[in-house]
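Q: Predicted structure and sequence below. I'll ask about it afterward.
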Amino acid sequence: MTITTPPPVPMVEDSTAQEVRATVRSLLDARCTPAFRLEFVAGGADFDDALWSALSHDLGLTGLLIPEVLGGAGASTRESAAVVIELGRALAPVPYLSSAVVATTALVRCARNGSSAAADVVARLADGAIAALAVPATQSFGDGAEPTVRATNTGLDTVVLSGNVKQVIGTADALALVVPARRGDELVLALVTADTPKVRATRRSNVDMTRPTRDLGLDEVSGTVIATGVEAGDAVTTALETGAALLASEQVGVCEWAMAQATEYLTVRHQFGRPIGSYQTLRHRAAHLWIDINHARAAAIYAASTLADAVADHTIAAALAQTYCGATALRVVEETIQMHGGIGFTWDHPLHLYLKRAFADTVVFGDADVHKSTLARLIGLAEPTPNPVHV
C-alpha cells in the first residue's frame, strides 16, 4: 500500500511576503504616524484618499488577488496577507480588506464563471476602484445567513432589488456594490452602481472610527445578475472565508504594534531607579504575550497559505484562525494599556484606537463562538449544549 503525504503548508512567512511587508511598512511608517491617526479620526472621513492612491496606483497592491488575465497581478492570499498585516499594524484607514480582498474575491469568482459585467468591474478594481460586498459586517462564512434583499426579474440578466442591509463595511466612494438577494427560491448575486439615487447609505456611529460602516437601503434599484444558485452562494461564502482568514493577519498586525509599544515603554520607563521591564511580573506578562502573538501569527499564516495553495482544510484553517486571533489581539492591546499605566488611558496616545479596532474585529465576519461552532461541525465534533438550569 502506498501512503501519500500531502505537501506541508507554510506556517512562517516566505521571502516574498517579507519583501511585501517591508515595502508596505516603509510607506505606512512615513504616512500613518500617531498624529495622523488621531487627526483622521477627529476629521470624520471614511478613508484616506492619498494613502489609498499610494497603495493602489503607486504600489499596485489592490490587484494582488486579481488574475493576470483579468488585469491584476495574479498573486495569492499569501501576499495579500502580508499587506493586511502591515495595514493592521499601522491601523491604516483604507478599505483594503473590504474591497481588495472580500469584494474582489466574490467578483473574480463570478468573472471566472463567465460574467462579463463582473470582469469589467474587476479590471477597474485593479486600478484602485472600490467595491463592497453588501452583507452585514458580522456575517460569517459558516452561518448561512439569509439575504435581506429581494430581487424581481426585469430582463434576462437584470433584476430590481429592494431591501435593507445593516452595517456594511467599505461602501464610501464605491464604484459598485455586490448584493446577495433572494429571487423566489433562488439566490442571486447582483451588481449595483453604488451612486444611484435609489441606494441609501446611512453612516453608523461605530466603536472603530477607522473602519466605518453604513446601513444600506435599496428602493427598487436596478442590478445586473452576475451569478445565480450554487455559484452565487459559493462566491459569497468564498469571499467571506477569505476575509475571515486575512482578518486574522490584520489582528496579528495589531498585536505586533502593541507588543512593540509595550517593549519600548518597559525599557524607557524607570521606577525606583531601574526600567520597569526589569521587574519580574511585567517581564513575565510580556513574555506570555509574545508567545500568544507567535501562536496567532502561525494560525494566520496557515489560514492564508491553505487558501493560496488550495489545501483541502482551508475552511478549517480560517475558522481556527478567527477562533484564536481575535481574542488574542484584544487581550494583547488590553495588557499593553495596563503596562503603560496612566499614559495608556489618555486620548493623546493611539492605544485607544487599537483597542477599538481589536474589540470591533472580534465580531467582524463572525465572533469566536460562531467560528467555534463552524470548526466543531467541520471536524466532526458535537456542538456544546447549554447546561440545564435548576431552580
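A: Alright, I've got the coordinates. Residues are numbered from 1 along each chain as shown.
Q: For the rest of this, base every contact and every neighbour count on C-alpha atoms.
A: OK.
Q: could you pull out the strands for the stretch 251-391 of the chain?
A: Here the stretch 251-391 of the chain has its strands, by DSSP state E, counting those that start in this stretch, at 270-271, 274-275.
Q: got a list of what residue 332 touches?
A: Residue 332 makes contact with 255, 258, 259, 289, according to C-alpha atoms under 8 Å, 6 or more residues apart in numbering.
Q: Also residue 88?
A: Residue 88 is in contact with 249, 250, 251, 252, 253, 254, counting by C-alpha under 8 Å, 6+ apart.
Q: Then residue 107?
A: By C-alpha under 8 Å, 6+ apart, the contact set of residue 107 is 118, 119, 121, 122, 178, 235.
Q: The closest residue in space to residue 256 that isn't next to it in sequence: neighbour count?
A: When the adjacent residues along the chain are set aside, residue 256 lies closest to residue 89, with 6.5 Å between them (C-alpha to C-alpha, 6 or more residues apart in numbering). For residue 89, the neighbour count with other C-alpha atoms under 10 Å is 24.
Q: One more: residue 165?
A: If you count neighbours by other C-alpha under 10 Å, residue 165 ends up with 19.
Q: Please, which helix or strand holds it?
A: Counting by DSSP states H and E, the element that carries residue 165 is strand 158-169.
Q: same for that strand, what does it pack against?
A: strand 131-133, strand 149-153, strand 213-228 (3 or more C-alpha pairs under 8 Å, 6 or more residues apart in numbering; DSSP states H and E).
Q: which parts of the very next helix or strand once past it are buried?
A: Using DSSP H and E, the helix or strand that follows strand 158-169 in sequence is strand 176-183. Applying a neighbour-count criterion of 16 or more other C-alpha atoms under 10 Å, one finds 176, 177, 178, 179, 180, 181, 182, 183 buried in strand 176-183.
Q: this is the comparison structure:
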Amino acid sequence: MKSFGVHLFFLLFLAAIASFPVQAFTGTYGINYGRIANNILSPHEVVTLLRAAKIKNVRIYDFDHSVIKAFSGTGLELVVGLPNENLRDVSANADHAMNWVRDNVQAYLPDTQIRGIAIGNEVLGGSDEFSGFLLGAVKNVYNALDKLKLSHVVQVTTAHSQAVFGESFPPSSGAFKDNVVQYMKPLLEFFSQVGSPFCLNAYPFLAYMDNKDQIDINYALFLPTEGTDDPKTKLHYDNLLDAQIDAAYAALENAGFGKMEIIITETGWASHGDETEAAATASNARTYNYNLRKRLAKMKGTPLRPKNVVKAYVFAIFNENMKPGPTSERNFGLFKPDGSISYNIGFHGLKSSSADSSLPPLKEIRGFGWFGFCSIILTMSTALLLLF
C-alpha cells in the first residue's frame, strides 16, 4: 500500500505541474554567454563569476557540452541554442531532432537545469536562407521533448531582431513586414498552442545610432527626459526600450496574438566603438546597464502591458574579441575577458579593476524575483519525469 500511495502521489504531482506552462526564464534579469573569443574565462570560471553576481538566468548560442557540464549542480538555469546552420537537418528529419534532444538536453537533465531551447537566432527579417526551416525545426524539437516527457520542463523559443517589423513608431503602429508574415504567423500559432513567448532582441543603442537626429540619447539611456506620447493610445513613454517592447506587442496584437508574452532575449550598450559610433562609450554603457537593472528590479510592465513584467537577458557577459563587424560588436561585455568588470553597475568581478569604484553599488536593487517556488517545482518535476 505504501508503494502504491507514493506512486499515486507522483502521478498527482506530475499532473499538477503539467498544468503550469514551462518558463525558461524564471526571473527578470538574465545574461547572454557569448563565446566568440579566444581569451575569455573557462566555463567553470564563468559559473563562479555568475554565481558571485547572483545572475541565475543564462543563455548560450549553441549546445557546447563543456559549457552544459560546467553548469551541472550549480542552480543556474540555462537556455541552450540550436544554431541556424542546424535548422535544415532538424526540420527535415524528426529522428535527427530526437537524437539532438537526447544527446544535448535529456542527457544533462536534471543535474544541469536546462530550461529552454532557442531554435535559431534572428532567422526572420533578413535573408531567407533559413526562414523556410524554422517552423519545422521548432515543431520537431518540441515533439521530441513531448515524446520524452520533457515538454513541461524545457521551453522551445526563437529570438527575433527588430528587422521583422515594418513599422515600430509610434508603438501603436507596430506591424510585421509583409514578407515576414508568411513565416511569422504559423510560427506564432504554434507558440500560442504550446505556451511559448515571443522573444525579441531589442537594442536602444542601435535604434539611437540609426536615428540620432530624432532620438534623445537620454530617452535611450533611461535618463530623465520629456519622453514621447503615442497619439493613438495616448500612452506616455519615458524610455526607448519600453517603446520597442510595446511596438512588438502592437505587432502581435495586429497579427491576432495579443495575449502572447514578450521576453527580451538580448539588450545592451557597447562600451567602445569606431569613430562613427560616438555613442559607444563606457559611460553610456554603464548608464544603460545600471538603469536597466533598476528598471527590471521594479518588476513592472510597459505602458501598453502594465501587468506583463519585463524580463530581459543583457548582452553579454564578455567583450568578444573575435566577433566580426564594427568595433562596437566586440565591446558589449559587462566583464573583461579576465573576469574583471568593464564598468561598475553593482557586480563584482573575479579580479579587481579600476572600474570597481566608478559607480556606487546598487543598494536599492532588490532581489530579482527568481520565483523560487517555480524553480523548485521545475527541478523536482525534471527529476521525476526522468524516472518514467
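A: All right, it came through fine. Note that the structure is a prediction, hence the values are computed from the model and not measured.
Q: care to give me the TM-score?
A: The TM-score (TM-score structural alignment, normalised by the length of structure 2) is 0.25; 171 aligned residues with a C-alpha RMSD of 7.3 Å.
Q: Where does the residue nearest to residue 256 of structure 1 sit: helix, strand or coil?
A: Following DSSP: H, G, I helix; E, B strand; the rest coil, residue 89 of structure 1 is assigned to helix.
Q: circling back to that earlier point, of the contacts of residue 107 of structure 1, which is the most crowded?
A: Using other C-alpha under 10 Å as the neighbour criterion, residue 122 leads the contacts of residue 107 of structure 1 with 29 neighbours.
Q: what angle do the helix or strand harbouring it and strand 176-183 make?
A: Using DSSP H and E, residue 122 of structure 1 sits in helix 116-125. Helix 116-125 of structure 1 runs at 150 degrees relative to strand 176-183, counting by axes from the mean of the first three to the mean of the last three C-alpha atoms, to 10 degrees.
Q: Output the contacting helices and strands for helix 116-125 of structure 1.
A: Using 3+ C-alpha pairs under 8 Å, 6+ apart, the elements in contact with helix 116-125 of structure 1 are helix 104-112, strand 213-228.
Q: could you dump these to a markdown table with distance to residue 282 of structure 1?
A: As requested, these are arranged in a markdown table below (distance: least, C-alpha to C-alpha, whole Å):
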| stretch | distance to residue 282 of structure 1 |
| --- | --- |
| helix 104-112 | 43 |
| strand 213-228 | 37 |
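Q: Highest mean neighbour count out of these?
A: Here the criterion is mean neighbour count by mean count of other C-alpha atoms under 10 Å, and of those the winner is helix 104-112, at a mean of 24.
Q: quick one: it to strand 176-183, angle?
A: 70 degrees.
Q: re earlier: residue 267 of structure 1 is nearest to which of the helices and strands packed on helix 116-125 of structure 1?
A: strand 213-228 (38.2 Å; C-alpha to C-alpha).
Q: got the angle for the closest one vs helix 104-112?
A: 20 degrees.
Q: which secondary structure elements does strand 213-228 of structure 1 contact?
A: helix 104-112, helix 116-125, strand 158-169, strand 186-193, strand 199-203.
Q: between these, which one is nearest to residue 333 of structure 1?
A: Smallest distance to residue 333 of structure 1 across these (C-alpha to C-alpha): 23.0 Å, for strand 158-169.
Q: Please identify, among the contacts of residue 332 of structure 1, the one with the most neighbours.
A: Neighbour-wise, these (other C-alpha under 10 Å) top out at residue 255, 33 neighbours.
Q: Would you confirm that that residue contacts residue 333?
A: Yes. Between residue 255 of structure 1 and residue 333 a contact is recorded at 6.9 Å, counting by C-alpha atoms under 8 Å.
Q: can you pull the contacts of the closest residue to residue 109 of structure 1 other than its chain neighbours?
A: Distance criterion C-alpha to C-alpha, 6+ apart; nearest residue to residue 109 of structure 1, sequence neighbours excluded, is residue 235 at 5.8 Å. Residue 235 of structure 1 is in contact with 105, 106, 107, 109, 110, counting by C-alpha under 8 Å, 6+ apart.
Q: Pull the contacting residues for the first one.
A: Going by C-alpha under 8 Å, 6+ apart, residue 105 of structure 1 touches 65, 235, 238, 239, 242.
Q: can you tell me which of the residues you listed are in helices?
A: If you go by DSSP state H, the contacts of residue 105 of structure 1 have 235, 238, 239, 242 in helices.
Q: Return the closest of these with respect to residue 163 of structure 1.
A: Distance to residue 163 of structure 1 across these (C-alpha to C-alpha) is lowest for residue 235, with 20.5 Å.
Q: what's the spacing between that closest one and residue 361 of structure 1?
A: Computed as C-alpha to C-alpha, to the nearest Å, the residue 235 of structure 1 to residue 361 of structure 1 distance reads 22 Å.
Q: Check residue 106 of structure 1 too.
A: Distance of residue 106 of structure 1 to residue 361 of structure 1, computed by C-alpha to C-alpha: 21 Å.
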